[in-house]
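Colleague: The sequence and its predicted three-dimensional model are supplied below.
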Amino acid sequence: MAVKILWYLTAPDGIYPWSPEGRWHTDFEHLQQLATTIDRLGYYGALLGTSSNESLVVASALIATTKRMKFLVAQHPGELSPAVLAKYAQTFDKFSNGRLLFNVVNGNDKGLASLGVHYPHDERYDFSREYWDAFQKVYAGDTSGYDGKFVKLSPRDEGGSPMGSWNGPTQNPHFPLWGAGTSPAGVAHSVELLDVYLSFPNTPPLLGDKFRRVDAEAAKIGRKLEHGTRFQIIVRETEEEAWEYAEWLLTKVPVERIRQSVQNLLPAGAILESHESDDPKIRRAIAALREGKRPSAKDLEVYPNVAVGPTWLGSHTLIGSAVNVADRIREYEAQGTNAFIISAFPLISEAQRVADILLPLLDLDHGFEVPRLRVAEPA
């Protein structure tokens, strides 16, 4: 087996950009430099999440500065007509040689309503199924129209109309969709629709359990998915260097954010003030937080090289030497994880570090030869 490693392509950047004093003033030139770095270093691609910039526009503007990286663009169903989005995707793929991926995001009731999409939670999944089914058919060249409950497209004639002339598909047999969904309705939606099922990170055994449950649902309809997750990462030459930096970075994270990260780890219904853990590290972390203090980074380690809290994401972070982090990635791989979306700040310098000391230790499934950056030591 082999894994895909993606980086993060976003506007907020800096040493610790979740705080104003650690955030840089970035612009489009910075995004160009970041995309060029990701591409040159051999990452499979990069995630463009929702931000103040329209992600599909940003990705399109970066085609010319890159050669092989894929752009994983967050896309809500209903933002555009599925036919318009399909033509956008065809155009992007023609100009980039098939380097666009969509991260299917179903959003929330309030956010989607602001875009003109007004469906309750479970019905929103029904709408999404139709939307992406229509998108796939139109992207593949179907001109017969679409007559669904939510999506209705008239047949399209070749000619001079605004949607008349098309490029045709670049990616076959269909356009790849990535995405997530944890509720029963979300899982059912995912296994019908997605090529790569994404999940928030967890320990290798727990994440593996989740992926196996999703696989069982997919098997019921004759489908098999790949799986991916999203990590912050602190990787250094040695364990000591990595944890020392994690300890420093933790001082830049508000205590309340750390508190919420630990609360999210507790069993359903448990609260920080009264929870008792069998893990002495978790007990120490909880005791510190109850006193309004920051716990140590090591006390936030919930699995070897996996900690919660010492980043702005407030989720799980891979921390350790390149050798140990590579071992942990292989453990996740053994539990069914095929793709890792990782990042560290500053994005450009840390992308270089990870490519230098971590990627050479992994078996990569990027579809091209990944450059080896280190110059060999003289014999």
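Modeller: Yep, that arrived.

Colleague: make it CA atoms for all contacts and neighbour counts henceforth
Modeller: Noted.

Colleague: Grab the longest strand from the chain for me.
Modeller: Ordering each strand of the chain by length in residues (DSSP state E) puts strand 226-236 first.

Colleague: three-state assignment of residue 103?
Modeller: The local conformation at residue 103, judged by DSSP: H, G, I helix; E, B strand; the rest coil, is strand.

Colleague: next, the one to line up against it:
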Amino acid sequence: MAQGDRLIMQLGFWTPLPHIVQAEPAIEKAVSDAARSGIVQPDRFLEFAIEAVTRAERCGFEVTLVAERWLGPDHASWILATALACATRTMEIMVAVHPGIITPQVVAKMGATLDRISGGRFSTNIVNGWWPEEMNVFGNGAWLPSGEERYRRMDEFVRAIRSLWTESEPRLDGRFFQLDGTALPLRPVQSPCPPIYAASRSDEGKDTIARSCDCWFAEYDTDFRLYEANLDKIRADIADMRERAARHGRTLRFGLSAHVITAADSADAVRQAEELEEYGRRDRVALTAAKSLGAGLMGTPETVASRIDTYAEIGIDLVMLRFHPTLDGLESFATNVMPLVTSLNRAKAGA
């Protein structure tokens, strides 16, 4: 994103959760513990998550996304996010939220609380959901077969949260949610409100994001071999989303989720990518870890850095990254790639 004569690029880091990253020993041990009662503290997963996120913070990452997987051994996102907020000093803590499982009133209250606890470092990521069983079990029958209805619920959900955070008498008479003018008794630190992130492939979802959210996560084909085609698609989609937001007198920021593979040569990077592709074929949850290969951030450090700069040039403001193994990949990226990323170093020089 151009601002004056420099490019601004934020680095984000996915908090390593069992459904987010490819299986590795630290995660597997934590999952094994989580399945049994009577395990002595400290909690393995909390220790690993704090170590990973605080290390990312020291490396210069600015945002961490705490995803939510209700049907899984993952720690609950709000509770884990609060622990991470207390363990960090500068990191923005982005919490994933599923409309239908949790109400906007509760999100607004918990979000304001976390924003105050963290000193204004809270944000939220709206996830419309794809897993009927998860929505039904944890949302008490909340799955909606109609995509149109799911996006209508998402639209009301976001409007309700913003109203609760910004209005003294929030009102909404919706199909799914109602606000009767009762003010939120606790206000967030950030003004006008904490950032709201979201991703959507549908026109209805994109319109909601353009009208009411702050950052749209770009979409792409999951095949890492289609980097050039995905780049063209993202460039066109950014232009489209800018137009949608402008119709509401707004501007948007743009994010990109990516799995990063740095290797000595392209052949080794492809081998690692194919291994992750195979892992993603296990089931729909494992696919979550593999689908971010499509961003194409793989190859030598020079290739990865160049592609991050290219994304910055077409308008991406934030790259939300994951690595395997998590800690080794993070350190390799910080040491070998970050110094080469022009958009990062220009931002630092102009800060």
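Modeller: Looks like it arrived, so ask away. The structure presented is a predicted model; accordingly, all values stated were derived computationally and were not measured.

Colleague: Mind naming the longest helix for structure 1?
Modeller: helix 121-139 (DSSP state H).

Colleague: The next helix or strand after it: how far from the chain's middle?
Modeller: Following helix 121-139 of structure 1 in sequence order, the next helix or strand is strand 146-147 (DSSP states H and E). When distances are taken as C-alpha atoms, centre = their mean, to the nearest Å, strand 146-147 of structure 1 is centred 32 Å away from the chain's centroid.

Colleague: now do stretch 294-307 of structure 2
Modeller: Centre-to-centre, stretch 294-307 of structure 2 and its host chain are 20 Å apart (C-alpha atoms, centre = their mean).

Colleague: With stretch 176-184 of structure 1 instead?
Modeller: On the basis of C-alpha atoms, centre = their mean, stretch 176-184 of structure 1 sits 12 Å off its chain's mean C-alpha point.

Colleague: now it: which residue numbers in structure 2?
Modeller: Alignment note (TM-score structural alignment): stretch 176-184 of structure 1 is matched to residues 195-203 of structure 2.

Colleague: what's the angle from the helix or strand just after the longest strand of structure 1 to strand 226-236?
Modeller: Next helix or strand after strand 226-236 of structure 1 toward the C-terminus (DSSP H and E): helix 239-250. Orientation of helix 239-250 of structure 1 against strand 226-236 (axes from the mean of the first three to the mean of the last three C-alpha atoms, to 10 degrees) gives an angle of 100 degrees.

Colleague: Tell me which residues of helix 239-250 of structure 1 come out buried.
Modeller: Across helix 239-250 of structure 1, burial judged by 16 or more other C-alpha atoms under 10 Å covers 239, 241-243, 245-247, 249-250.

Colleague: Equivalent analysis for stretch 65-78 of structure 2, please.
Modeller: Here stretch 65-78 of structure 2 shows 65-70, 73-75, 77-78 as buried, counting by 16+ other C-alpha under 10 Å.

Colleague: and what of stretch 217-236 of structure 1?
Modeller: Residues 217-218, 224-236 are the ones in stretch 217-236 of structure 1 that count as buried (16+ other C-alpha under 10 Å).

Colleague: Likewise for stretch 143-158 of structure 1?
Modeller: Neighbour-count burial for stretch 143-158 of structure 1 flags 143, 145-146, 151, 153 (criterion: 16+ other C-alpha under 10 Å).

Colleague: what's the answer for stretch 348-358 of structure 1, then?
Modeller: Residues 348, 350-358 are the ones in stretch 348-358 of structure 1 that count as buried (16+ other C-alpha under 10 Å).

Colleague: Which positions in structure 2 sit opposite that stretch in the alignment?
Modeller: If you align by TM-score structural alignment, stretch 348-358 of structure 1 falls on residues 327-337 of structure 2.

Colleague: how long is the matching stretch from one end to the other?
Modeller: End-to-end distance for stretch 327-337 of structure 2, by C-alpha to C-alpha, to the nearest Å: 15 Å.

Colleague: Also stretch 106-126 of structure 1?
Modeller: End-to-end distance for stretch 106-126 of structure 1: 11 Å, by C-alpha to C-alpha.

Colleague: can you list the buried residues of stretch 143-158 of structure 1 in JSON lines and add distance to residue 122 of structure 1?
Modeller: Shown next, in JSON lines, are the buried residues of stretch 143-158 of structure 1 (distance: C-alpha to C-alpha, whole Å):
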{"residue": "143", "distance to residue 122 of structure 1": "29"}
{"residue": "145", "distance to residue 122 of structure 1": "25"}
{"residue": "146", "distance to residue 122 of structure 1": "22"}
{"residue": "151", "distance to residue 122 of structure 1": "17"}
{"residue": "153", "distance to residue 122 of structure 1": "23"}
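
Colleague: these two touch, right, residue 190 of structure 2 and residue 120?
Modeller: Yes - counting by C-alpha atoms under 8 Å, residue 190 of structure 2 touches residue 120, with 5.5 Å between them.

Colleague: Same drill for these two, tell me which one is more crowded.
Modeller: residue 120 (20 against 17; other C-alpha atoms under 10 Å).

Colleague: corresponding residue for the more buried one in structure 1?
Modeller: Match for residue 120 of structure 2 (TM-score structural alignment): residue 98.

Colleague: Just say helix, strand or coil for its match.
Modeller: Classification of residue 98 of structure 1 using three-state DSSP returns coil.

Colleague: For the stretch 201-350 of structure 2, which segments count as helices?
Modeller: In the stretch 201-350 of structure 2, the helices defined using DSSP state H, counting those that start in this stretch lie at 203-212, 227-246, 266-280, 284-290, 301-314, 326-332, 342-350.

Colleague: Any chance you could list what contacts the last one?
Modeller: The one in question is helix 342-350 of structure 2. Contacts with helix 342-350 of structure 2, where a contact means C-alpha atoms under 8 Å, 6 or more residues apart in numbering, come from 6-10, 305, 308-309, 312, 338-339.

Colleague: Direction-wise, compare it with helix 301-314 and give the angle.
Modeller: Counting by the same axes, to 10 degrees, helix 342-350 of structure 2 lies at 70 degrees to helix 301-314.

Colleague: What are the buried residues along helix 342-350 of structure 2?
Modeller: Quick answer for helix 342-350 of structure 2 (16+ other C-alpha under 10 Å): 342-345, 347.

Colleague: and if you look at the fourth one?
Modeller: Of the residues in helix 284-290 of structure 2, those scored as buried under the neighbour-count criterion (16+ other C-alpha under 10 Å) are 285-287, 289-290.
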